[in-house]
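Q: next comes the sequence, and after it the predicted model I'd like to discuss.
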Amino acid sequence: MTTFTVNGRTHQPEGPSEMPLLWYLRDLAGLTGTKYGCGLGICGSCTVLVDGQAARACLLHVGELEGRAITTIEGLSADGMHPVQLAWRALNVAQCGYCQTGQIMQAAALLAATPKPTDAEIDAAMSGNLCRCGTYPRIRAAIKLAAEGGEA
């Protein structure tokens, strides 16, 4: 049986080891903040952190996660006060909002690895996260705001 942590809590999923992490999180763990988008790993809606690195939950199988630490949007900050979340709210980034949890998780991973990213670094890191509403300028501005440690 595979054992891993999700948001600091130990999980031992029962069932097939090839179950996608996305379905485990949503259907069995009750963590519905991680969204299903394409199921192919190209839209980024299901982005979570695995050992601090952005990863697509639709492409990971629970059997591959032995000993790993998964963080979902629910675990990014217990009170919603992570700098990226604060910046997102300050700049009203979300429009329809569907992709935003994946965007936020990708941005959090970027800032953990590169605390003061350039526009090019932001664009490169975020290029795999799609937004049908086209909020890309607000996403970039929010990442820059979070990097500065401020609120608008």
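A: Great, that's in hand.
Q: going forward, measure contacts between C-alpha atoms and count neighbours the same way
A: Noted.
Q: host element of the spatially most central residue of the chain?
A: Geometric centre of the chain, nearest residue: M105, 2.6 Å, by CA atoms, centre = their mean. According to DSSP states H and E, M105 maps onto helix 100-113.
Q: next, count neighbours for the residue nearest to N92 when sequence neighbours are not counted.
A: Distances taken as CA to CA, 6 or more residues apart in numbering put R138 closest to N92, at 7.8 Å, once the chain neighbours are dropped. Using other CA atoms under 10 Å, R138 has 16 other residues around it.
Q: quick one: residues contacting R138.
A: Residues in contact with R138 (CA atoms under 8 Å, 6 or more residues apart in numbering) are L91, N92, V93.
Q: in this structure T72 contacts N7, no?
A: Yes. Counting by CA atoms under 8 Å, N7 is a contact partner of T72 at 6.6 Å.
Q: when the two are compared, which one has more neighbours?
A: Taking other CA under 10 Å, T72 and N7 do not tie; T72 has more neighbours (23 against 17).
Q: any idea how far L49 is from the more buried one?
A: 7 Å (CA to CA, to the nearest Å).
Q: now do M81
A: 17 Å.
Q: neighbour count for the two, which is higher?
A: Using other CA under 10 Å, the more surrounded residue of M81 and L49 is L49, with 24 against 11.
Q: surely that one is in a strand?
A: Yes. With DSSP: H, G, I helix; E, B strand; the rest coil as the criterion, L49 is located in a strand.
Q: second structure for comparison follows:
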Amino acid sequence: MTADRTVAPAAAIRINGVDCPVPADPRVSLLDLLRETLNLHGTKKGCNQGACGACTVLVDGERIVSCLSLAVQHAGRSVTTIEGLTDEARLHPLQQAFIEHDGFQCGYCTPGQICSAVGMAAELKRGVPSHVTRDLADEHVAPSHDEIRERMSGNLCRCGAHNGIIAAIRDTYAEAAE
């Protein structure tokens, strides 16, 4: 009697609503899959060590740094990149707010900042605390300046657009809280 060595095909990763095959090489990072295989260049490779946040994407609605995550870990999951936040008709409200508040200079960190802020808003809605949080029991309260700065601290902007970034996030999610 021989063992059946049939291997089930790897599950796909749903990226921006499209099923994509899991790479055959288990060493491929999610970031490299996005940029090098799928040509989704919005997600940036900054430090490639998880310290800058330029590669932040959403996996099942939660923000992660894609450079530290292997693509195979996301089989059967849903990944949203900056390209997947908008439809062809209009920008995501946060993308529009970044434009209105001049939330970018060079723009390199912008995709990661926006994806991180979308994930941050979901965390606030779920009541996930931070070091600054006093009380998130009222989910209709807009996040404070300090709350946003704390929650976005994993996303670095080297050219100094932090004030515009914070203003864009605050205004976007203040309107959502009303």
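A: Right, received. Where do you want to start? Since we're looking at a predicted model, the values are computed, not measured.
Q: the helix holding M105 of the first structure vs the second structure - mean distance after superposition?
A: For helix 100-113 of the first structure, the mean deviation from the second structure after alignment is 1.0 Å (mean CA distance after the TM-score superposition for the first structure).
Q: so how far is that helix off the chain centroid?
A: Centroid separation for helix 100-113 of the first structure versus its chain: 6 Å, with CA atoms, centre = their mean, to the nearest Å.
Q: in stretch 19-33 of the first structure, what counts as buried?
A: Neighbour-count burial for stretch 19-33 of the first structure, counted by 16 or more other CA atoms under 10 Å, picks out M19, P20, L21, L22, W23, Y24, L25, L31, T32, G33.
Q: which of these lies closest to L59 of the first structure?
A: Using CA to CA, P20 is the member of these that lies nearest L59 of the first structure, at 6.4 Å.
Q: what about the closest residue in space to that closest one that isn't next to it in sequence, how many neighbours?
A: Closest residue to P20 of the first structure in three dimensions, ignoring its sequence neighbours and counting by CA to CA, 6+ apart: H61, at 4.4 Å. Number of residues near H61 of the first structure (other CA under 10 Å) recorded here: 17.
Q: just tell me what H61 of the first structure corresponds to in the second structure.
A: Aligned against the second structure by TM-score structural alignment, H61 of the first structure finds its counterpart in L70.
Q: thought that match was touching R27?
A: Yes. If you go by CA under 8 Å, L70 of the second structure and R27 touch, sitting 6.4 Å apart.
Q: that older thread, now the buried members of the contacts of R138 of the first structure.
A: V93.
Q: so what's C96 of the first structure up against?
A: Per CA under 8 Å, 6+ apart, neighbours of C96 of the first structure: C133.
Q: what helix or strand does the alignment partner in the first structure of F104 of the second structure sit in?
A: Per TM-score structural alignment, the equivalent position to F104 of the second structure in the first structure is A94. A94 of the first structure belongs to no helix or strand when assigned by DSSP H and E.
Q: count of residues packed around A94 of the first structure?
A: With other CA under 10 Å as criterion, A94 of the first structure counts 20.
Q: list the contacts of the helix or strand just after the helix holding M105 of the first structure.
A: Next along the chain after helix 100-113 of the first structure, taking DSSP H and E as the criterion, comes helix 119-126. For helix 119-126 of the first structure, the surrounding residues in contact (CA under 8 Å, 6+ apart) are Q103, Q106, A107, L110, R140, I143.
Q: helix 119-126 of the first structure vs the second structure, average distance?
A: Helix 119-126 of the first structure sits 1.4 Å off on average (mean CA distance after the TM-score superposition for the first structure).
Q: which residue numbers in the second structure go with that helix?
A: Using TM-score structural alignment, helix 119-126 of the first structure pairs with 145-152 in the second structure.
Q: residues of the matching stretch that come out buried?
A: E147, I148, R149, R151, M152.
Q: and of these, the nearest to R158 of the second structure?
A: Closest to R158 of the second structure, out of all of those and judged by CA to CA, is M152, at 13.9 Å.
Q: distance of that closest one relative to P111 of the second structure?
A: Taken as CA to CA, the span from M152 of the second structure to P111 of the second structure is 13 Å.
Q: map G15 of the first structure onto the second structure.
A: Under the alignment (TM-score structural alignment), G15 of the first structure maps onto A24.
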